[in-house]
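*Asks:* Sharing a model prediction with you, sequence too.
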Amino acid sequence: MPVRLKKLIGTVIIVALVIVYALVATTIATYRLAESEWYVHLLYFLFTGVLWVVPAMFVIRWMERPPKKKQA
């Protein structure tokens, strides 16, 4: 697969990941943390704010991998 195509696909995947992840994390916080203390909110959003990096890291690693050489 050409590098430019991999980067385009990876960028679309990461943008979609961030949007879906933010919506899910905020929805969970709204329903589960409504009556919680401020420090619980802080810890939750610190944790979830960093957690999205894990799947994005795999997508970025895939995007940066050099193309395979064609065997003759």
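*Replies:* Received it, and whenever you're ready, just let me know what you need.
*Asks:* drop to CA atoms for contacts and neighbour counts, all remaining ones
*Replies:* Will do.
*Asks:* Break down the protein into its strands, ranges please.
*Replies:* Taking DSSP state E as the criterion, the chain contains no strands.
*Asks:* Show me what the top helix by length along it is packed against.
*Replies:* Of all the elements of type helix in the chain, the one with the most residues (DSSP state H) is helix 3-32. Counting contacts by 3 or more C-alpha pairs under 8 Å, 6 or more residues apart in numbering; DSSP states H and E, helix 3-32 is packed against helix 38-51, helix 53-64.
*Asks:* let's bring in a second one:
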Amino acid sequence: MQSRKVIGLVVLMALLAVYCGICVFIAVQFLPDSKLAELIFYPVAGVIWIFPAMKIVHWMQSVPEVE
């Protein structure tokens, strides 16, 4: 159980680092110089990472099945 939490933490931190890099790349390369585009992009990008993170945390908290 403890190893699941450590593995999950490492995966979660790696996911977040990669996701932040992707968001910055998209923002710099593809967003027009518009405050409205930024106003829409950043909140959406700030919420999307929660869904894979929830799956990782759920996996970390679940008890492995013993046969």
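*Replies:* Thanks, I have the structure now. Quick caveat: nothing in here was measured; it's all calculated off a predicted structure.
*Asks:* Any chance of CSV for the helices and strands packed on helix 3-32 of structure 1, columns mean neighbour count?
*Replies:* Formatted as CSV, these follow (neighbours: other C-alpha atoms under 10 Å):
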stretch, mean neighbour count
helix 38-51, 12
helix 53-64, 14
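*Asks:* Translate Ile60 of structure 1 into the numbering of structure 2.
*Replies:* In structure 2, the residue equivalent to Ile60 of structure 1 is Val57, according to TM-score structural alignment.
*Asks:* ok, now which ones touch that match?
*Replies:* By C-alpha atoms under 8 Å, 6 or more residues apart in numbering, Val57 of structure 2 lies in contact with Gly8.
*Asks:* Check the one 3 residues further on too.
*Replies:* Neighbour list for Met60 of structure 2: Met1, Arg4, Lys5, Gly8 [criterion: C-alpha under 8 Å, 6+ apart].
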